[in-house]
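**Student:** Have a look; sequence and predicted model below, questions after that.
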Amino acid sequence: MRDRRRIVISGCSSGGKSTLLNELARRGFRTVEEPGRNIVREALATGGDALPWVNAEAFVRKAIEYAHATLAWVRTHDGPVFFDRSAVDAAAHFERLSIAMPEDLEKLCHTTIYSSPVFMAPPWFELYEQDDERPLSFETAVLEYNYLRLAYPKRGYAMIDLPKSSVTARADFVLRCLGL
């Protein structure tokens, strides 16, 4: 039987999403890295302006295009694929900043479809770290998280909250929820 679920791990910045994806990859599952980190790294390395705190539209455009491309990349993969964030996260960034999404990006978002439910990493102050790629405060990260809690259901996705537990326990939880 084919299993082509495209499962999103979203939620609060520095909530343990990437660590969870690394654990799922260690267990043999295909994973896709967060678009935002790649975009920020590239902009910082090249002096580009596609940074969420400098040029939100350029950042969101790249994030949605990256999300769409990664779905195409795994299109023929038999087996579940876990994504660190999604195009919905990028769209929520526009909503949080009250920026109207350009029509071409809106169309691209509507064709970038994942499986439901989406797993949400809640704000977890004890894990929170700032760095060059994530300069936002914990309070701003919580605000972004709250917008994600609205954005996913608005687009028809159910959500399951990840427990605040070890990465092993979180991975076990996700796989149990998915019947894997």
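**Tutor:** On my side now, so go ahead.
**Student:** make it CA atoms for all contacts and neighbour counts henceforth
**Tutor:** Fine.
**Student:** most centrally placed residue in this structure?
**Tutor:** For the chain, the residue whose C-alpha lies nearest the mean C-alpha position (Cα atoms, centre = their mean) is Arg85; its distance is 0.8 Å.
**Student:** could you measure it against Phe119, distance?
**Tutor:** Using Cα to Cα, to the nearest Å, we find Arg85 at a distance of 10 Å from Phe119.
**Student:** what is in contact with these two at once?
**Tutor:** Jointly contacting Arg85 and Phe119 under the rule Cα atoms under 8 Å, 6 or more residues apart in numbering are 8-11.
**Student:** Need the buried ones from these selected in PyMOL.
**Tutor:** Buried members of these can be picked out in PyMOL with the line below, counting by 16 or more other Cα atoms under 10 Å:
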select buried, resi 8+9+10+11
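**Student:** Any chance of JSON lines for the shared contacts of Arg85 and Phe119, columns distance to Gly179 and secondary structure?
**Tutor:** Shown next, in JSON lines, are the shared contacts of Arg85 and Phe119 (distance: Cα to Cα, whole Å; DSSP: H, G, I helix; E, B strand; the rest coil):
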{"residue": "Val8", "distance to Gly179": "16", "secondary structure": "strand"}
{"residue": "Ile9", "distance to Gly179": "16", "secondary structure": "strand"}
{"residue": "Ser10", "distance to Gly179": "19", "secondary structure": "strand"}
{"residue": "Gly11", "distance to Gly179": "22", "secondary structure": "strand"}
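**Student:** want to compare, so here's the second one:
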Amino acid sequence: MSKFIITGGPGAGKSTLIEALRAAGFRCFDEISRQLIQQEVASGSQCLPWIDLDCFARLALKGMITDHKRASTFGQDQALFFDRAIPDIIAYLRVGNVPVDALFQQAVQQYPYQPTVFVAPPWEAIYVNDAERWQTFAESCALHDAIVETYQQLNFTLLELPRISVAERVDFVLSTVSQYVPMSIGTRNSSTKLN
């Protein structure tokens, strides 16, 4: 199977694109960090990115590895989409000035993705804060830059998503993905939602 990452700074339209791809019938994996923040806040935990980034990063890594393993159980002819992936954790640690443990670098090698990665650029017109997105737009831009630098250092090829409608972004992604995976009915599963 082909595991495609959609990344970028907070509020750039990644999750909206993932939802549109899911609605089009593709298997998608939601952003782990948003789920973890909700879970940790509800439990009263201190393992949150603005309190203990190292602890949070390790939880996120565990979740991303679990998703990667789940994805590996699907057919070889399927295009799978991930809202962020293991390299994003490294970028967030770097921005937070937290040492990057070797286990994160090892995980990138052990759990590979497609080398072509879609990156959503900062887009102030659509940027909003919510319960899981506390960063300012300037901080989102800084995270975007760190994410791009990290993926490039890890030898991924970044393909910037244009600032166009969600439907046009879906077409852009699928046009690119079709170079790797035939876009036949066998690559989709409209009844499956993965979290």
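**Tutor:** All right, it came through fine. Everything numeric in this text was worked out from a predicted model, so none of it was measured.
**Student:** TM between them?
**Tutor:** Here the superposed chains carry a TM-score of 0.94, computed using TM-score structural alignment, normalised by the length of the first structure; 177 aligned residues with a Cα RMSD of 1.1 Å.
**Student:** what's the mean distance for the host helix or strand of Arg176 of the first structure versus the second structure?
**Tutor:** Assigned by DSSP states H and E, Arg176 of the first structure belongs to helix 167-177. Helix 167-177 of the first structure, aligned to the second structure and superposed, deviates on average by 0.4 Å (mean Cα distance after the TM-score superposition for the first structure).
**Student:** And that helix, what does it pack against?
**Tutor:** Applying 3 or more Cα pairs under 8 Å, 6 or more residues apart in numbering; DSSP states H and E, one finds that helix 167-177 of the first structure contacts helix 17-26.
**Student:** Report all helices and strands that the helix it packs on contacts.
**Tutor:** Right, helix 17-26 of the first structure is packed against strand 6-11, strand 30-32, strand 81-84, helix 167-177 by 3+ Cα pairs under 8 Å, 6+ apart.
**Student:** what stretch of the second structure lies opposite that helix in the alignment?
**Tutor:** Aligned using TM-score structural alignment, helix 17-26 of the first structure spans residues 14-23 in the second structure.
**Student:** Now find how far off-centre that stretch is within its chain.
**Tutor:** Chain-centre distance of stretch 14-23 of the second structure: 11 Å, with Cα atoms, centre = their mean, to the nearest Å.
**Student:** Show me what Ala56 of the first structure aligns to in the second structure.
**Tutor:** Match for Ala56 of the first structure (TM-score structural alignment): Leu53.
**Student:** Touching, Arg169 of the second structure and Ser175? I think so.
**Tutor:** No. Using Cα atoms under 8 Å, Arg169 of the second structure is not in contact with Ser175, being 9.7 Å away.
**Student:** Tell me where the longest helix sits in the second structure.
**Tutor:** helix 53-71 (DSSP state H).
**Student:** returning to that earlier point: for Arg169 and Ser175 of the second structure, work out which one has more neighbours and name it.
**Tutor:** The neighbour comparison of Arg169 of the second structure against Ser175 (other Cα atoms under 10 Å) goes to Arg169, with 19 against 12.
**Student:** Do I have it right that Val95 of the second structure meets Leu143?
**Tutor:** Yes. Using Cα under 8 Å, Val95 of the second structure is in contact with Leu143, at 6.8 Å.
**Student:** Those two: which is more packed in?
**Tutor:** Ranked by neighbour count (other Cα under 10 Å), Val95 of the second structure and Leu143 place Leu143 first, with 23 against 15.
**Student:** after superposition, how close is the host helix or strand of that one to the first structure?
**Tutor:** Per DSSP H and E: Leu143 of the second structure is located in helix 137-153. For helix 137-153 of the second structure, the mean deviation from the first structure after alignment is 0.5 Å (mean Cα distance after the TM-score superposition for the first structure).
**Student:** Show me what that helix packs onto, helices and strands only.
**Tutor:** strand 2-8, helix 86-95, strand 157-160.
**Student:** Can you tell me which of the ones you listed is nearest to Asp130 of the second structure?
**Tutor:** strand 2-8 (17.0 Å; Cα to Cα).
**Student:** what's the closest one in contact with?
**Tutor:** 14, 71, 76-85, 88, 113-114, 116-122, 143-144, 147-148, 180-181.
**Student:** Just the buried ones from these?
**Tutor:** 14, 71, 77-85, 88, 113, 116-122, 143-144, 147-148, 181.
**Student:** check contacts around the residue nearest to the centre of the first structure.
**Tutor:** 8-11, 34-35 are the contacts of Arg85 of the first structure under Cα under 8 Å, 6+ apart.
**Student:** what do you get for Ser165 of the first structure?
**Tutor:** Applying Cα under 8 Å, 6+ apart, no residues contact Ser165 of the first structure.
**Student:** Thanks a lot, see you next time.
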